[in-house]
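# Provided below for reference: sequence and predicted model.
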Amino acid sequence: MLTKVGNNVCGRFLLKNVNSLVPCNTFIKLKHTKDDVNAHRAKVMGRGLPEKKPLPGVKSIILVASGKGGVGKTTTAVNLACAMKVIEPDKEIGLLDADVFGPSVPLMMNISGEPMLNDDHLIEPLLNYGHVHGLLVSGENAVVWRGLMVMQALERLTRHVAWAPLDCLVVDTPPGTGDTHLSLAQSLPIDGALVVTTPQSAALQVTKRGVNMFDKLKVPIIGMVENMSHATCIECGARNHMFGNETRKSAEQMGLDIIESFEADQNMSDCINSGKPAIYALPDSIHAEKYRKLANKVFKYIETKGKERAEASKQ
């Protein structure tokens, strides 16, 4: 227990015995103020955190995240990256598969094989559809890793890859709120995050956890992307909200805008299985048009962030 004596704090330590707690007669006087203690605590908490520094040659980093798996997060990341390249062909866009536990990007991007090292001992990312892609674990292998191993893998996928030059790196993160998100936010200057969800209550509830996590990590959220919002009957054209219709209400509660909403479509599953993103396989579809709109919004967001940084540097 702790007792206060004047301006000093005395601590009586309890020694744990098998049968009882035995008070110890040892007292320690701490001649520090509360501010000193808080400063020391902050210093200790800061130990071991990686230094946040940019990736050489990478101008902007955007995370695509979801609280729950199976909501179309990777589909969003892949088609966003492709759409950004389509509407701005002169821009260099990268795609990083940071979901080391269940990499889906290789399937969706029709990528296979192991990356090679260049003369600078950096991983040369695999390339398809004009995008670079860092892949450490093959899609066939299951991964059982602890937090430290995840951090080491992310270090390789970020710092040991020949990314440059890139105007934007789109990062597909794992579902949930784990070591991957913490490591990325603590080591890289993240410009913003897109949170992906579906209308189910379970998905929306865990999305709130993800939003809280990004708030604590001081990662700005660009907005919410809603997948499988409804299905349209091919016979009569009626909309069926098979997963409910609570996304807008939840987004308002979280203070977020739904910047794009996608309905369920069998053609999207066909694109995933064939390894050809919808933005290329179905360029005239509603989904492709919406992905181009989403890409435009992300570009505008990045441009705004760049202006804000420029203004801040002048002050």
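Yep, that arrived.
# only C-alpha atoms for contact and neighbour calcs from this point on.
OK.
# Could you list every helix and strand that the helix or strand containing Ala288 packs against?
If you go by DSSP states H and E, Ala288 is part of helix 286-314. The helices and strands touching helix 286-314, judged by 3 or more Cα pairs under 8 Å, 6 or more residues apart in numbering; DSSP states H and E, are helix 73-87, strand 258-261, helix 278-281.
# distance between stretch 291-307 and the chain's centre?
17 Å (Cα atoms, centre = their mean, to the nearest Å).
# ok, second structure coming up, stack it against the first:
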Amino acid sequence: MTDSLLHYCQTLRSDTFVHGFLPEWIQVRGPVIELTLPFYAETEARKLIATDDFLNAYTWHIHGKVEALPRKTDAKAVSSRNIIAVTSGKGGVGKSSVTVSLALALQASGARVGILDADIFGPSIPTMLGNKQAKPEFTEDKKMLPIERFGLQVNSLGYLTDEEDATVWRGPMASRALEQLCFDTRWHNLDYLLIDMPPGTGDIQLTLAQKLPVTGAVIVTTPQEVALADAQKGIAMFRKVGVPVFGLVENMSYYSCGACQHKDYIFGRDGGKNLAERHSIPLLGEWPLVTDMREHLDAGTPLVQSSPEHPVSQEIITTAERMAANAWQLSSPNAPND
């Protein structure tokens, strides 16, 4: 019975669990099934189980034990099992809001998550988290302790400079400052560190991709052609330096009217989907442009943290768990090859 049950669990599949629940993840104890995932995706796992009456009759205990995925071996170590660069080919596509939302969604799923705000010329993470006045503490060996906010570990140049000051640095100086921000922060036993990268594909982005111990990247775009062209350059850049692309998030896919929920595809339609298919990378999510999202970020209370049951928050959680699953599927030596 146990062998047949393990086999049956592999037949239950979704965009997050493309090979079902693998036998090595499962322990069966009578009416109880223990599911230990190598990434955090409990919400999506329970949705999948609920679609099957046979499996739904069992009591499921679901845990996450995040696997450390391969990364560049010649880069300095950081106390995080996985480091994911969130990047865009151009500014204005909502990369920072996507970074904050993904981090909070992973944290809500049970993961230990940090954010490194590497958008050095426009650090907006402190504003979105509502703690612009926070300052990091320093240890005796002059290492920075990350700021704690909503269960996240965070560091940003925005915590170290006056918010009205302009950062006027040439490329090499900016790159060195960001390396220091990453390696001189005392991150504590993270499962995922998300790096909010500067927009573009120039010298700074290339240096960071090569020198930081990045596990993989997520590309953020909007549906219109001008953004897609730059997102394509971002995909090419990471592939050239040997960093896997875990997927693409299409932000502002459509405007959703708060009164009638009518969808207006103001920036075009299916741009992200077509780009992902053309480059054989997963489309992780298509997020709408909604007033609630903007209002909560401006207030420093991100939607996924303050209103987790909001439909957009649920879409964000699905995207984050799909990202974690795809990272494992694409990079883990323990993932099925087919």
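Looks like it came in fine. Computed from a prediction, not measured in an experiment: that's the story for all the values here.
# So what angle separates the directions of the helix holding Ala288 of the first structure and helix 73-87?
Interaxial angle, helix 286-314 of the first structure versus helix 73-87 (axes from the mean of the first three to the mean of the last three Cα atoms, to 10 degrees): 80 degrees.
# gap between helix 286-314 of the first structure and the chain center?
17 Å.
# Quick one: closest of the helices and strands packed on helix 286-314 of the first structure to Leu96 of the first structure.
Smallest distance to Leu96 of the first structure across those (Cα to Cα): 9.3 Å, for helix 73-87.
# What range does that closest one cover in the second structure?
Alignment of helix 73-87 of the first structure against the second structure: residues 95-109, by TM-score structural alignment.
# any residues touching that stretch, and which ones?
For stretch 95-109 of the second structure, contacts defined as Cα atoms under 8 Å, 6 or more residues apart in numbering pick out 40-43, 86-88, 112-115, 124-125, 128-129, 150-152, 194-196, 220-221, 251, 297, 302-305, 316-317, 319-321.
# Just the ones of the residues you listed in strands?
Among those, DSSP state E puts 86-87, 113-115, 152, 194-196, 220-221 in strands.
# are any of the residues you listed buried, and which?
Among those, those classed as buried by neighbour count (16 or more other Cα atoms under 10 Å) are 86-87, 113-115, 152, 194-196, 220-221.
# any chance of those residues in JSON lines, with distance to Leu48 of the second structure too?
Rendered in JSON lines, the data for these read as follows (distance: Cα to Cα, whole Å):
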{"residue": "Val86", "distance to Leu48 of the second structure": "27"}
{"residue": "Thr87", "distance to Leu48 of the second structure": "30"}
{"residue": "Val113", "distance to Leu48 of the second structure": "25"}
{"residue": "Gly114", "distance to Leu48 of the second structure": "28"}
{"residue": "Ile115", "distance to Leu48 of the second structure": "29"}
{"residue": "Leu152", "distance to Leu48 of the second structure": "28"}
{"residue": "Leu194", "distance to Leu48 of the second structure": "27"}
{"residue": "Ile195", "distance to Leu48 of the second structure": "30"}
{"residue": "Asp196", "distance to Leu48 of the second structure": "31"}
{"residue": "Val220", "distance to Leu48 of the second structure": "27"}
{"residue": "Thr221", "distance to Leu48 of the second structure": "28"}
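# Thr2 of the second structure: which of these is nearest?
Among those, Val113 lies closest to Thr2 of the second structure (Cα to Cα), at 35.1 Å.
# any idea which helix or strand carries the closest residue to that closest one other than its chain neighbours?
Closest residue to Val113 of the second structure apart from its sequence neighbours, by Cα to Cα, 6 or more residues apart in numbering: Tyr192 at 4.9 Å. Tyr192 of the second structure is part of strand 190-196 when elements are defined by DSSP H and E.
# Perfect, that will be all.
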